[in-house]
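>>> Quick one, what's the 3D model for this:
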Amino acid sequence: MAYDAKKIYYRFDDHLSRLVLDYEASRQISSESESLYHGLPTDPYDEGLFEEHNVKRGLRNADGSGVVAGLTRISDVHGYNKVDGKVVPDQGKLTLRGYSIEDLVNNAQAENRYGYEEVAYLLITGSLPNKEELDGFCERLGAFRHLSDEYVKEFPMTTVSSSIMNVLQRAVLLLYAFDAEPDVITPEHEIDVAISMLARLPRIAAFAHMASVAKLRGSEVHVPHPTPGLSTAETILQVLRGGMAFTRDEAMLLDVMLMLHAEHGGGNNSTFACRVLSSSATDPYSAYAAAIGSLKGPRHGGANAKVVSMHEDIRAHVSNWEDEDEVAAYLGKILDKQAFDGTGLIYGMGHAVYTLSDPRAEVCRRYARSLAAKKDLGEEFALIERIERLAPQVMRDHGMTKPICANIDLYTGFIYKMLGVPETLFTPLFAVARMAGWSAHRMEELFCAHRIIRPAYRPVIEPLEYKPLADR
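All right, here's what the predicted structure looks like:
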């Protein structure tokens, strides 16, 4: 199946240019309208106000630990212990339904089979499948991978965007229109929608990327028909490579990345967003689209691309990658906002929960080292390890007091680059993988919590007397 990208995008670009011109004209209606922009409150609140009113900023306690907002049987993200009310750093552990992420990854790899589907089944149902159950689950995913002709006819126009994450949101919302009973909330319907998302989102993300490439080339968009029996990782690579032009080792490594990103607790921003919307009993498509919108943010899922850019910047400005003093000095410049993007952040270092180690980063490091050796990229990998080792001390020298460890983002972008995954797909692949966790948390919120999430905000405003329009 193919579409003329030139025709599709010409129509959109013409419409977009008119929108931009209309926007510029609106700014010139009257000088008084400028108060709309100058009157916008942008000054941050005084830090003392948050303490005075006992506000848990970011739903976090003063010691950095998260405010407990619910109960879950889905996963445990462990990075510290609370002893006598104080946070005591501990080695990081991630367990899904009671199973450690290392065991799930290592056993699938040891048996030379893809593991993401097993993890998705575990998250959704609460138990590991036997072979018959896993085969049946994979067969159902395969049956759902096809995108109907009616959907595909609408989808090309929705691919027009500077962000594939934005495309994914609209693609998910569009699926609502192709569901005969989209607002029905029953366990059976929720399972069906979850399987539909797990099956279709990988192809939608890869197709969106190919459509953006076709736009640049002025060529047609080819949508390969799904091949029965392919894993999620293979399905992604099939669309990206235009067929089966990938090795099993590449697909197995991408499968590991999907497993590591499948779930990470109910408190992370995108999962919590999914739970907030689900608590209102809205449809699943709205809840999943909201989660994707959250993950798009650079403070959340968008960080992996930032890490890649930062590594490129360090390689360009550090003359001797093996000179630890030179590397540390440049990291100090980054913290001082004198280098890289001026934010003062070393991306890939630090986490809201993990203190001494991120178990996902430990797994990533092992696979990154192996692949880098095969691709003759050992020096680049050694530099990343050097950043991981030096950054905590540099950050402490700059006043950081909390324990700092590498998070998964330090290595994921490097691995994706070695796999030939385009940077525009880094965060979308995160969303593809996390759909398993989002669906599990949505169903737990719907069927176990039974209460709309409604936190309070403390008002810090003074009462004012209303003045008639003529007296203002």
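>>> contacts and neighbour counts: CA atoms only from here.
Will do.
>>> And for Leu371, the neighbour number?
Other residues lying near Leu371 total 20 when counted by other Cα atoms under 10 Å.
>>> Pretty sure it sits in a helix.
Yes: Leu371: assigned to a helix according to DSSP: H, G, I helix; E, B strand; the rest coil.
>>> Now for it: which residues touch it?
Leu371 makes contact with Ile415, Met418, according to Cα atoms under 8 Å, 6 or more residues apart in numbering.
>>> Could you also give me the structure for this next sequence, so I can compare it with the first?
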Amino acid sequence: MDQKKATLTLPDGKIIELPFIEGKMGKPAIDISQLSQHGLHTYDPGFMSTASCGSAITFIDGEKSILLYRGYPIEQLAEHCDFLDVAYLLLNGELPNQNEKTKYVSEVKKHYLLHDQLNSVFRGFRRDAHPMAVMAAVVASKSAFYFDEMNVYNRNHRKISANRLIGKVPSIAAWSYLYNLGRPFNYPRNDLSYAANFLNMLFSSPTQDYEINPVLVRAFERILILHADHEQNASTSTVRLVGSSGANPFACISSGIASLWGPAHGGANEATLKMLQEIRSESRIGEYIERAKDSTDSFRLMGFGHRVYRNKDPRAEIMRKTCHEVLSELGLENDSIFKLALKLEKIALEDDYFVKKKLYPNVDFYSGIVMRALGIPNSMFTAVFALARTAGWIAHWNEMFVADNLKIGRPRQIYKGKLLRNVSLDRNVSKD
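Predicted structure coming up:
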């Protein structure tokens, strides 16, 4: 069957044929990669209409509220799998059987420990440094520990790097927080699950053990699963762009952490909790709802709506259910912030303005409340996000090298500067 073509008619009447591409699901695309041969570029700020790659990892249909990892609905994965099941799936394309899972967990746990020399790296920071700043720098510093033995074009080397990153990032995240507090570093425990190990590193101390609560561990597993990947977002695209140069994988993941730290990306759950704390009382919700509708007011109702989902965020209901489970387990059903969130959600969903614009609560609306209930401080919210997203980042990084047409990323621009001009020999002349 002949490939479908789209035609582009230029102002001078010239017609250019462009290949028409259809994926297995989702919107079709027009292949514009050959436009430069005709002396043309496209202009798409924010890349809202541009597919930068082909990928088999994650599928999103924002209109139908669908999120699939390798074809599996996020709802089923959150219900029946743990995080390392999902990490294996993202990397390998299939869920592991029991033997594969046992071997994979063992491989990841081999990399829990951090090199002792990293103690010196951590101590180079101020004690009040934000955990994300420390985390990005320490992850990047790992490039110096695993450099000579790393060939990104070697499949086995990439597999080892993936296991190292997924194993070590929880330790780096926990130590970034502990350093901030001035507490001694806790070493990982191989007898605990991935999620339980992180919580134990975060909250145990030499003088007091952390009580492992299976309900809370399961809630944290869900947070990790729901945030493990989300297609070509800003941080994933950053990892791919840096990776396209052949950079060390630790440097690539560090770039993703830096991108994620932006308040418009990974900081939304922290911003949502701050907003609820600012509102404080149910009696003030109406005031803030009206402010959110006012285009001249800088206030934004955080945790509602999503750039990709034009309907409900499929992750939000899972997080809402998890929120109830955690607060019930901890006896916090009457927690003022949670009650305020439920009231805000109810009022917003009954307001014509929000209904018409389909501004439903997203995953960030509840994840911050859950992490707060678990005892995780605001400053660590984005670090937890980075911990989860490392699985997706490394899966996308690896996928690039499997593709046959890997090219270094090189976006073009529309130049809007000065025309050609000459350097003045007398620059003391007035420009008036």
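>>> Can you give me the TM-score here?
Here the TM-score for the pair of chains, by TM-score structural alignment, normalised by the length of the second structure, is 0.82; 380 aligned residues with a Cα RMSD of 2.3 Å.
>>> quick check: longest helix of the second structure.
Criterion DSSP state H: the longest helix present in the second structure is helix 155-181.
>>> okay, and the helix or strand just after that helix goes to which residues in the first structure?
Next helix or strand after helix 155-181 of the second structure toward the C-terminus (DSSP states H and E): helix 194-203. Mapped onto the first structure using TM-score structural alignment, helix 194-203 of the second structure spans residues 232-241.
>>> Mean distance of the longest helix of the second structure to its aligned residues in the first structure, please.
On superposition with the first structure, the mean distance recorded for helix 155-181 of the second structure (mean Cα distance after the TM-score superposition for the first structure) is 1.1 Å.
>>> against the first structure, where does that helix fall?
The aligned range for helix 155-181 of the second structure is 187-213, by TM-score structural alignment.
>>> Can you list the buried residues in the matching stretch?
190-191, 193-212 (16 or more other Cα atoms under 10 Å).
>>> what range in the second structure does stretch 296-315 of the first structure sit on?
Under TM-score structural alignment, the counterpart of stretch 296-315 of the first structure in the second structure spans residues 261-280.
>>> Without its sequence neighbours, what residue ends up closest to the residue nearest in space to the middle of the second structure?
By Cα atoms, centre = their mean, the mean C-alpha position of the second structure lies nearest to Arg389, the distance being 4.7 Å. Closest residue to Arg389 of the second structure apart from its sequence neighbours, by Cα to Cα, 6 or more residues apart in numbering: Ala228 at 4.3 Å.
>>> do the same with Leu114 of the second structure
Nearest non-adjacent residue to Leu114 of the second structure, counting by Cα to Cα, 6+ apart: Lys168, 6.6 Å away.
>>> before we move on, what about Ala372 of the first structure?
Leaving aside its chain neighbours, Ala372 of the first structure sits nearest to Gly378 (5.4 Å; criterion: Cα to Cα, 6+ apart).
>>> From what I see, the one you found and Ala368 are in contact.
No: shown here, Gly378 of the first structure and Ala368 do not form a contact pair, counting by Cα atoms under 8 Å, at 9.6 Å.
>>> Comparing these two, which shows the higher neighbour count?
Each of Gly378 of the first structure and Ala368 has its neighbours counted (other Cα under 10 Å); Ala368 has more, 23 against 16.
>>> Aligned to the more buried one, what sits in the second structure?
Using TM-score structural alignment, the equivalent of Ala368 of the first structure in the second structure is Cys323.
>>> same thing with Leu345 of the first structure?
In the second structure, Leu345 of the first structure lines up with Arg300, judged by TM-score structural alignment.
>>> roughly how far is the longest strand along the first structure from the heart of the chain?
If you go by DSSP state E, the first structure has its longest strand at strand 86-96. In terms of Cα atoms, centre = their mean, to the nearest Å, the centre of strand 86-96 of the first structure is set 22 Å apart from its chain centre.
>>> Repeat that for stretch 279-288 of the second structure.
Here stretch 279-288 of the second structure is found 30 Å from its chain centre; the criterion is Cα atoms, centre = their mean.
>>> helices or strands up against the longest strand of the first structure?
Secondary-structure packing of strand 86-96 of the first structure (3 or more Cα pairs under 8 Å, 6 or more residues apart in numbering; DSSP states H and E): strand 75-83, helix 359-374.
>>> Compare these and give me the one nearest Glu444 of the first structure.
The minimum distance between Glu444 of the first structure and these falls on strand 75-83, with 11.7 Å, by Cα to Cα.
>>> Please pull up the equivalent of Met150 of the first structure in the second structure.
Careful, residue 150 of the first structure is Glu and not Met. Alignment note: Glu150 of the first structure maps to Gln117 in the second structure; criterion TM-score structural alignment.
>>> what's the answer for Phe430 of the first structure, then?
Alignment note: Phe430 of the first structure maps to Phe385 in the second structure; criterion TM-score structural alignment.
>>> residues near that match, how many?
The local packing of Phe385 of the second structure (other Cα under 10 Å) involves 21 other residues.
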